[in-house]
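Enquirer: what follows is a predicted protein model with its sequence.
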Amino acid sequence: MAARAEPRVAGCRSAGRSSKGRTMNSLPILKAREVHKQFADSPVLRGVHFELQAGQVHAVLGSNGAGKSVLMRIFSGILAPDRGQILLDGKVHTFADAGAARRAGIAMVHQELSLISSMTVAENIFLTRWNDGWTRFVDEAAMMRAASALLSRYDIELYPWQTVGSLTRGQQQLLEIAKALSGKVRVLILDEPSANLTAAEVRLLYRTVKRLAAQGMAIIYITHRLRDVFEVCDQLSILRDGRIAHTLPVAATSAQAVLTLMTAQLPSASWPAVNVPADDTAPLLQLRQSGRQQAALSVRAGEIVGLSGSGASAMLEAIFGLQALHGYTLALSGQEVHVRHPSEAIAHGLHLLPGDRRRAGLVLGLSVSENILLSLFDRLSTALLIDDARGQQIVTGLLRRLGLKTEDPGQQVRQLSGGHQQKVLMARALSTDGRILLLDEPGSGMDVQAQSVLWQIVRNYAAQGNAVLIASSDYAMLAALCDTCHLLADDGIGPPLAAAAGQQALLGALHGTPCQP
C-alpha cells in the first residue's frame, strides 16, 4: 500500500514532469502481479505489485539488495519469476529469454555499456541484426539511412558515421538508448543512466528521456540519485526487502519526504564504539587526489569507512590492482605504493571481496577449503608438494572463527547459501593476515540475518586494529556500520560525512537532494 506523502519542502520548486494534459490509459502497459523470485535459500522478490503507464517515467528506488535488478531482469526476459505474472496491455506474458521480451516491446539499457569503440554509431546500433535479406554483404548506405531515421525520430543528436571512440560518455549512453529503440519498443528500462556522466551530459540525458515519454514511451528509471527523480520522473516506487513499500506521484512529494520513506523501519546503529588511534597515527590506507596536499580519503586502524556513488566499486578495484587508479595516489601505512596486480595488493596486506562473488570471487566448482586457500597456495607449497595438513588446519580455524556451518570443507562452494559463500570469501581474506579489507557491496544477495552476522565479523575485524573500506549503495548498512562515509561524484571523492549523524542525513547527502528546505 502506498504511503501518504509528506508536504513538500518549503521553498522547493515544483518537481518532476506534470502529467496534466497527457492522456493516461486506464490499463497499464506493463504490470507485475504478485511476483516472487528466490535464489538458493534467499528470497529476493516477495510478491511485487508494479504498474507502468504509457508516456510515464516511473522511478524505482531502493538500496542494494532490495530487488530492483532482479525485477528488471524479469521484465526484460533475462529471468523468469518463480511465482506471479507479468502482464502487457492486460494480457499475461511469459518470456523465454530477452529476445522474446524485445519482440514483445520491452528493452533494457544496462549500466555497463556494450559498444565497440572502433565501429560507427550506425554499426553499433544494428550490430548482429542488419540483414538485407538476399546477400551476405551489408548495404552500408542503407544502414546509415536507417540509423539517421532512428536518431531523428527520437531527437537523439548523434551522427551515424561517427566512431564510438570519438563520443563522450554521455553520447555513448544515448547511443545505448538508440540501440534499444531500434526495435519496436514500447517499454524502456534504464538502469542508472546518469552514472558516470558530467553535468552537461546529464542534462542531455534528461532532455532525451522527456522527449521519449512525450512520444508515448513508457520508461522505468532505476537510479540512486534523487536529482534524476525530481527532474524527469512522474511516479516513484520504493523497493524494500523484495516488496514495493511505497508508490506515489513525484509532483505530490518532496526530497525530504522520499528520504523519510526510504529510511523508515531500517535498523539503527547498534555497534559498540571502536577505539580509533590518535590523529597523528599514519592511516593504514590513504588516497590523495593528484595535485592536492590534503588526503581525499583516509582509513586508520580500527576504522570502517564507507564510499558510495558512481564509480565506488571501480575505485576499490583500482586500489586492489584490477584496473588503473586514475587521478589518485595510494599510500599504505604512510608510504606511497603503486599496485599493478592483485598479487601485489595481497602482498601489501590488502584483500578485496568483490561485489559479484559468484563470478569474480569464488570458483564454484572448487571446494570450500580450496576457495579459502586460493591466496595461500604459494605459501603452502614446497618444490613438489602442497602442505595439505597445514592448509586444513588453517581452514578449520577460520570456519570456526566465522561460524561457517558446513559438515564437509570438501563440499563444493556452489552448494552453499549466499551468506555462507560470503563467509568463504571473508575466510580467504582473513587467511592472508592482511590489515586492510575492501568490501564491494558486501550484503548483496543475503538475507537480513546473514547480513547481521557478516557485519559483526567486519566490526570485530576492525576492532582488532585493522581497516575496512566499503563501497556500497546500501545506505542503511553504511549508516549503521561505518564511522565515516564519502560520496564519490564527478569531481572526485567528497569530504567525510559522520555516519553518526543518522541514516536520513547520510542518505540525503549521498543522494544529493535536488533542493534545499
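Expert: Arrived safely. Residues are numbered from 1 along each chain as shown.
Enquirer: hey, let's count contacts and neighbours off CA atoms from now on
Expert: OK.
Enquirer: could you say which helix or strand holds Ser313?
Expert: Using DSSP states H and E, Ser313 sits within helix 312-319.
Enquirer: contacts for that helix next, please.
Expert: With contacts defined as CA atoms under 8 Å, 6 or more residues apart in numbering, helix 312-319 is touched by 323-325, 330, 339, 345, 352, 355, 438-441, 471-472, 488.
Enquirer: pull the distance from that helix to the chain's centre.
Expert: Offset of helix 312-319 from its chain centre (CA atoms, centre = their mean, to the nearest Å): 13 Å.
Enquirer: take the one below as the second:
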Amino acid sequence: MFVATPDRPAPTGGGRPPVPPGPACLLQVRGVSKSFPGVVALDNVQFRLRPGSVHALLGENGAGKSTLMKIIAGVYAPDQGQILLRGQPVTLASPRAALSHGIAMIHQELNLMPYMTVAENIWICREPLGRLGLVDHGALRQRTQALFDRLAIDIDPEAEVRSLTVANRQMVEIAKAVSFDSDVLIMDEPTSALTDKEVNHLFRIIGQLRAQGKGIVYITHKMSELFEIADEFSVFRDGKYIGTHASCDVTRDDIIQMMVGREITQLFPKEEVPIGAVVLSVRDLAVKGVFRDVSFDLRAGEFLGLAGLVGSGRSNVAEALFGVVPATSGEIRIDGQPVRIDSPAKAMRHGLAFLTEDRKESGCFLILDLLANLETAVLRSRFVKYDFVQQAPLRRDCQQMLRTLQVKAPGLHETIQNLSGGNQQKVLIGRWLLTEPKILILDEPTRGIDVGAKAEIHRLVTRLAAQGVAVLLISSEMPEVLGMCDRILVMHEGRMTGIVERKDATQVRIMELASR
C-alpha cells in the first residue's frame, strides 16, 4: 500500500496535492478544464514538465490524459485554465501554433498519409524547394536519410507509408516529431506497436533528447516502461488530477491503486477450465510469400497463444483463418469438417470472430456512433426476423455490452471517434462478443488499454473460455501471453518454430523460438 511521508504526500481522490519542488518548469498547466457533450473530460487539472526529464502520464482510459495533451498540442482549446511555457502564459490555438512554440506530439492513432512516401510525410509543408519553387526530391531524401541516420532508423525514405508495418509507421511518426526539434515532445502510447528491440531503440532516442534538455511527456499503460525511463509521473482519474511523484518513490501496486482507486489483485485471471474437443484444426496453412506450413489444433475452452516478433506472420495467420487474405494452400477443419474460408462473411457463418490489431484502419467506423459500430457484425444474424431488424433487443444487448466492458461514453449515439483509444478498443471487442462466437481470434486485444480494463477484459474472455469458446490470442506483451495461454505457438519469419506448453513456457524460451 502507498505510505505517506513528509516528502511523499498521500494520493487523494480528487484534490490538488502540492507539486514537488524542483528545477524551473519548462511547461506548466494550471486549473485546466474541458467538457464535451455529456462528458467532463478534465476538471481543474494541473501538470508540469521539467527540462531534461521524462514525465509519465498515467490513468485509465477516459481519465483525461490524451485530452490534456491535445490541449497542450493545440488540437483542443481549454474551457478554462492557463498554460505557461518557460514561465510565460501562451495561447495554443492550433497544432501549428503549438509547433511554433516548440511543442510536438506523437498521437496514439497514427496520422500518416498512406499514399505518400516516408520523406513526404515527415517534411510535409516543410519540403526543400528548388529554384522554380518545386519540391527538390533529392534534397528531401537526403534530409530524411540524415534524420534516420541520427536516430538509427532503417527505413527507406522513398517507401510509401502504406507498405510499412504498423511498427515502422510508428517509428516514422517518432522521427517526424523529432524533426521539428521541439523543446516539448509528447508521446501518446508510442510503444503500442513496437517489439522489445524497437522499444529499446526508442528509449535510446529518448535518452538523447533528454540529454539535450528536451522535456518528454510520456503516456503509457505499461508499468515496466515507467520504471525504466520516467523520472516522475502524474496520475489522472475520471478527469481529475490525483498526484505527482518521483518514479523511484513508489511501487507498481501503488501506481495502479492511484489510477483505478482500488486494488487489482489479479491482472491475468487464468482459470483452469475443462478443455473440450478440437474445434479448429489447421494443417500446412500458407499464404504465398507471407507464411507457410502452419499446423495446429485449437480446442473448446482453450487459450492458444500466437507469439513472435513483428513481421513473423502471426497476424497474417489470423487474417487467413478469417478470410481477409484467403490461404493459398493448406486445410482448415471446423468441428472435423473441411471448410474453405475465402471471406470474412463465410468465416462468421462458421462461428469465427476476429478482432484486428489496428482499430483505426480496419476496426472502427470512426464517423459512426457506437450503436452502428457494435451492430455491424450481427445485423444479419439473431437480431433479424422476417427480414426486419429487431431494434429493441439489439439496443438492449448493445447497451448491456457497453456496461459489461465499462465503456466510458454518454450513450449509444456518441460518435466513436470522440472516445479514447482504449474505449474504442472495448467497443470493438464488444462487437465480436455480440456474435456469440465459437472461435474468438484476438489480435492485440489490450493494446492501448489501461490496467483496470485489461483485467476486466481478461476476466470476460476467461468466462467465455469456461463456456466452451476457443480463443486464439495474439499479443506483443509477453506477460499477457504467458499469463493467459494454455499453449503458445511461436513463429519466426513466416514459419512455425514450435509450440510450447504452459508449464514449460518462459519468456526466454519464447524469445529463443521467436528469433531462430
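Expert: Looks like it came in fine. These numbers were taken from a predicted model, which means no experiment stands behind them.
Enquirer: kindly provide the TM-score of these chains.
Expert: Here the TM-score for the pair of chains, by TM-score structural alignment, normalised by the length of the second structure, is 0.62; 457 aligned residues with a CA RMSD of 6.1 Å.
Enquirer: returning to that earlier point: sort out which of the contacts of helix 312-319 of the first structure are buried, if you could.
Expert: 323-325, 330, 339, 345, 352, 355, 438-441, 471-472, 488 (16 or more other CA atoms under 10 Å).
Enquirer: ok, the contacts of helix 312-319 of the first structure vs Arg211 of the first structure, which is closest?
Expert: Nearest to Arg211 of the first structure among the contacts of helix 312-319 of the first structure, counting by CA to CA, is Leu488 at 29.6 Å.
Enquirer: any idea how far Gly62 of the first structure is from the closest one?
Expert: 19 Å (CA to CA, to the nearest Å).
Enquirer: cool, and Glu231 of the first structure?
Expert: With CA to CA as the criterion, Glu231 of the first structure and Gly62 of the first structure are 18 Å apart.
Enquirer: circling back to that earlier point, out of the contacts of helix 312-319 of the first structure, list just those in helices.
Expert: Ala345 (DSSP state H).
Enquirer: out of the contacts of helix 312-319 of the first structure, list just those in strands.
Expert: Judged by DSSP state E, strands contain the following of those: Leu330, Leu352, Leu438, Leu439, Asp440, Ala471, Leu488.
Enquirer: ok, the residue lying closest to the first one once chain neighbours are set aside - contacts?
Expert: Meaning Leu330 of the first structure. The spatial neighbour of Leu330 of the first structure that comes closest, neighbours along the chain excluded (CA to CA, 6 or more residues apart in numbering), is Leu287 at 5.0 Å. Counting by CA under 8 Å, 6+ apart, Leu287 of the first structure makes contact with Ala295, Ala296, Leu297, Ser298, Tyr328, Thr329, Leu330, Ala331.
Enquirer: who's in contact with the last one?
Expert: With contacts taken as CA under 8 Å, 6+ apart, Ala331 of the first structure has the following neighbours: Leu284, Leu285, Gln286, Leu287, Val337.
Enquirer: make it 10 Å
Expert: Going by CA atoms under 10 Å, 6 or more residues apart in numbering, Ala331 of the first structure touches Ala282, Pro283, Leu284, Leu285, Gln286, Leu287, Arg288, Ala295, Ser298, Ile319, Val337, His338.
Enquirer: for the second one, which three-state class applies?
Expert: Following DSSP: H, G, I helix; E, B strand; the rest coil, the label given to Pro283 of the first structure is coil.
Enquirer: list the residues that contact the closest residue to it other than its chain neighbours.
Expert: Spatially, and ignoring its direct neighbours in sequence, Pro283 of the first structure is nearest to Arg300 (4.2 Å; CA to CA, 6+ apart). Contact partners of Arg300 of the first structure, counting by CA under 10 Å, 6+ apart, are 276-279, 281-286, 333, 436, 462, 465-468.
Enquirer: same question, Leu79 of the first structure
Expert: Here Leu79 of the first structure is in contact with Lys37, Val70, Leu71, Met72, Arg73, Phe95, Ala96, Asp97, Ala98 (CA under 10 Å, 6+ apart).
Enquirer: which one of those residues has the most neighbours?
Expert: In terms of neighbours by other CA atoms under 10 Å, the contacts of Leu79 of the first structure top out with Leu71 at 24 neighbours.
Enquirer: element containing the counterpart of it in the second structure?
Expert: Here Leu71 of the first structure is matched to Leu68 in the second structure, going by TM-score structural alignment. Secondary structure from DSSP H and E places Leu68 of the second structure in helix 65-72.
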